[in-house]
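> structure, please.
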Amino acid sequence: MISSLLPKPKHATISTIAVVLPKAKTASTALLPNIQNVPNIVNVASLDASNPQEYSKAVVDISGNKAAAQTSYEDSIPLKERYPNLKHHFPRYTLQTCPDDSLQQCLDETRKVVNMLIAHAEGIEEKKDDVDVVELSTGGLSDEGRGRTVEIRNYQEDPMLPPKFKLRKNRHKNPSPPPPILKAAPAEKITKEIKDKWKIPSAVSNWKNNQGFAISLGKRVVAASGGSLGTESSINVEKFGQLSQALEQADRQAREDISIRNEQRKLAAMREQEEKQKKLKSLVEKSREATGSRQYSGKRRGSETYDARKRSRK
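Reported below is the predicted structural model:
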């Protein structure tokens, strides 16, 4: 009992009773192997230098089977590793030498299963002419609705029909950007030699210099020839010079003609504006004269009417 292991209480009047469990008279053999059928064999072994003891014989006697006993290191090695070129002589029959139809039956069943899997993968359904007839009975009181016969058939589906169910797209979110690859900075200092080694020079043009001015035609020809162009050359440089001068003169003449034409247009526009101003002034003077004559005639008529009224009163 667990209470017997506890210390004695201080303020208790009843003393605890020690309980002692009885011990088993016979030893338990639950975990021991079943050794009832093993014969009781006693062999006398002598450990003398003149008569060496064979321990393998004792192992074989205990196991009872020489094939199951491993008395040496070679017995623990598998047969495939011990004899790699070992030929098996098992009874492997063919369709012609098989005494019964078990091999043919296994072959037919395997072929049937393989054909069924291939047809299912290709979407080909097997034609089944079997018709299942089912009789249904209703709970109605009328004789007409008591029994019905239903035939169940399997029809092959047309593979060219459009899909019956709408396939929704998986609208996944954009994946997260890849993590940056962090590299440690080089421990060595960058010297001037390393900078000069990795420096890429700027492009050098044979047509423009660093300041952006165009190079003359003669220098271009010399640069294109690689400096090998001497006094004797197939290109007439003087003609090219005359052509460039003619083009410059034509450009200058065109600019002068355009400036003269613009000045003439300005003078013509000024003359037209002066004529319009003169016409407007003449119209203003005429309108003023007309309004002045009207006012004078109105005053004269008013004075005449006033004199006539005075005379009539007298």
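
> CA atoms for contacts and neighbours, from now on please.
OK.

> scan this protein for its longest helix.
helix 237-313 (DSSP state H).

> does Val134 belong to a helix, a strand or coil?
strand (DSSP: H, G, I helix; E, B strand; the rest coil).

> what's the closest non-adjacent residue to it?
Val150 (5.1 Å; Cα to Cα, 6 or more residues apart in numbering).

> the one you found contacts Ser137, doesn't it?
No - at 10.9 Å, Val150 does not count as touching Ser137 under the criterion of Cα atoms under 8 Å.

> okay, and the common contacts of these two?
With contacts defined as Cα atoms under 8 Å, 6 or more residues apart in numbering, no residue is shared by Val150 and Ser137.

> next, the structure of the following sequence, for comparison with the previous one:
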Amino acid sequence: GPAQFIRYTPSQQGAAFNSGAKQRVIRLVEAQVDPVEPPRFRINKKIPRGPPSPPAPVLHSPTRRVTVKEQREWKIPPCISNWKNAKGYTVPLDKRLAADGRGLQQLHINENFAKLAEALYIADRKAREAVETRAQLERKLAQKEKELKEEHLRQLAQKARDERAGIKTGSGISEEEKERDLLRQDRHKERARERNLARAAPDKRSKLQRERER
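Predicted structure coming up:
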């Protein structure tokens, strides 16, 4: 706001007071407000809360007398252990089973159990037979294919021998080496065939050995 001027007359007058002046004029101006200055008074003072709302009333049904039936339903029988007697000793197994009454029950097994077991046994046997038949067929096909390959290789070797016998050799050493290589290949194939036969059918191998000995 605007400045105010006040005339001030001190109570003590004299040359020693107020620099000898009888009156003074005082100028009053509002102090400048700093906008960054924090507030000087607490503004977050906690105010005590008012009383809460009254709790909801709990309504109870009027008391009624307990009937005899309800008393019997609430009666819990004491826990009796099947393993320990009243003194804390372990009950023997035979007495426990006799008190249980399991031996008095007559067991009745349904006849469908026997039918189911028989059907499962027949199905398992047929499945095993089918697997064995399939394995035998695969072994026969593999053996036949192996024999065809061996026959083809034998024919090729015989053809090579015939051609070599019909042509005159220019150098005897090279022809002998070729013949030894062919013999070595034949023996290698024969040994491989014997191993395969021993792996597939041991009885066939013993029969082949007997025929060779003859």
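
> what's the TM-score once they're superposed?
Once superposed, chain against chain, the TM-score is 0.30 (TM-score structural alignment, normalised by the length of structure 2); 77 aligned residues with a Cα RMSD of 3.6 Å.

> related to what we said a few turns ago, beyond the helix or strand containing the residue nearest to Val134 of structure 1, next helix or strand please.
Element membership for Val150 of structure 1, per DSSP states H and E: strand 147-152. Later in the chain than strand 147-152 of structure 1, the nearest helix or strand by DSSP H and E is helix 192-198.

> what is that following helix packed up against?
Counting contacts by 3 or more Cα pairs under 8 Å, 6 or more residues apart in numbering; DSSP states H and E, helix 192-198 of structure 1 is packed against no other helix or strand.

> pull the longest helix from structure 2.
The helix spanning the most residues in structure 2, taking DSSP H as the definition, is helix 111-166.

> output the contacting helices and strands for that one.
Using 3+ Cα pairs under 8 Å, 6+ apart, no helix or strand is in contact with helix 111-166 of structure 2.

> how about the helix or strand just after that helix: buried residues?
Counting by DSSP H and E, the next helix or strand C-terminal to helix 111-166 of structure 2 is helix 172-200. If you call a residue buried by 16 or more other Cα atoms under 10 Å, then helix 172-200 of structure 2 has these buried ones: Leu182, Asp186, Arg193, Glu194, Leu197.

> distance to Lys144 of structure 2 for these - can I get that in a markdown table?
Formatted as a markdown table, the buried residues of helix 172-200 of structure 2 follow (distance: Cα to Cα, whole Å):
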| residue | distance to Lys144 of structure 2 |
| --- | --- |
| Leu182 | 24 |
| Asp186 | 19 |
| Arg193 | 12 |
| Glu194 | 15 |
| Leu197 | 12 |
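
> ok, these vs Glu132 of structure 2, which is closest?
Set against Glu132 of structure 2, the nearest of those by Cα to Cα is Leu197 (18.5 Å).

> ok, that closest one to Gln143 of structure 2 distance?
For Leu197 of structure 2, the distance to Gln143 of structure 2 (Cα to Cα, to the nearest Å) stands at 9 Å.

> what's the answer for Arg161 of structure 2, then?
27 Å.

> just to revisit the earlier point, quick one: the longest helix of structure 2 to helix 172-200, angle?
Put simply, helix 111-166 of structure 2 runs at 170 degrees to helix 172-200, going by axes from the mean of the first three to the mean of the last three Cα atoms, to 10 degrees.

> does Gln105 of structure 1 belong to a helix, a strand or coil?
helix.

> against Leu117 of structure 1, how distant is it?
Taken as Cα to Cα, the span from Gln105 of structure 1 to Leu117 of structure 1 is 19 Å.

> state the distance from the residue nearest to Val134 of structure 1 to Arg252 of structure 1.
Val150 of structure 1 is 107 Å from Arg252 of structure 1, by Cα to Cα.

> cool, and Val133 of structure 1?
Distance of Val133 of structure 1 to Arg252 of structure 1, given as Cα to Cα: 109 Å.

> ok, now Thr305 of structure 1?
82 Å.

> now swap in Glu304 of structure 1 and tell me
Glu304 of structure 1 is 80 Å from Arg252 of structure 1, by Cα to Cα.

> what's the local residue count around Gln136 of structure 2?
For Gln136 of structure 2, the neighbour count with other Cα atoms under 10 Å is 12.

> again, but for Ile122 of structure 2
Neighbour count for Ile122 of structure 2, taken as other Cα under 10 Å: 12.

> for it, give me its contacts.
For Ile122 of structure 2, the contact set (Cα under 8 Å, 6+ apart) is empty.

> so how far is Lys140 of structure 2 from it?
Separation of Ile122 of structure 2 from Lys140 of structure 2 (Cα to Cα): 27 Å.

> what's the answer for Gln209 of structure 2, then?
Distance of Gln209 of structure 2 to Lys140 of structure 2, given as Cα to Cα: 21 Å.

> over to Lys149 of structure 2?
14 Å.

> same deal with Arg154 of structure 2?
Distance from Arg154 of structure 2 to Lys140 of structure 2, by Cα to Cα: 21 Å.

> with Lys69 of structure 2 instead?
For Lys69 of structure 2, the distance to Lys140 of structure 2 equals 85 Å [Cα to Cα].

> okay, those two: which has more neighbours?
Using other Cα under 10 Å as the criterion, Lys69 of structure 2 and Lys140 rank with Lys140 on top: 13 against 9.

> okay, now Asn112 of structure 2: neighbour count?
Neighbourhood size, Asn112 of structure 2 [other Cα under 10 Å]: 9.

> which residues sit in contact with Arg301 of structure 1?
Taking Cα under 8 Å, 6+ apart as the test, Arg301 of structure 1 contacts no residue whatsoever.

> measure it to Ala308 of structure 1 for me?
Between Arg301 of structure 1 and Ala308 of structure 1 the computed distance is 11 Å (Cα to Cα).

> would Ile6 of structure 2 count as being in a strand?
Yes - assessed with three-state DSSP, Ile6 of structure 2 lies in a strand.
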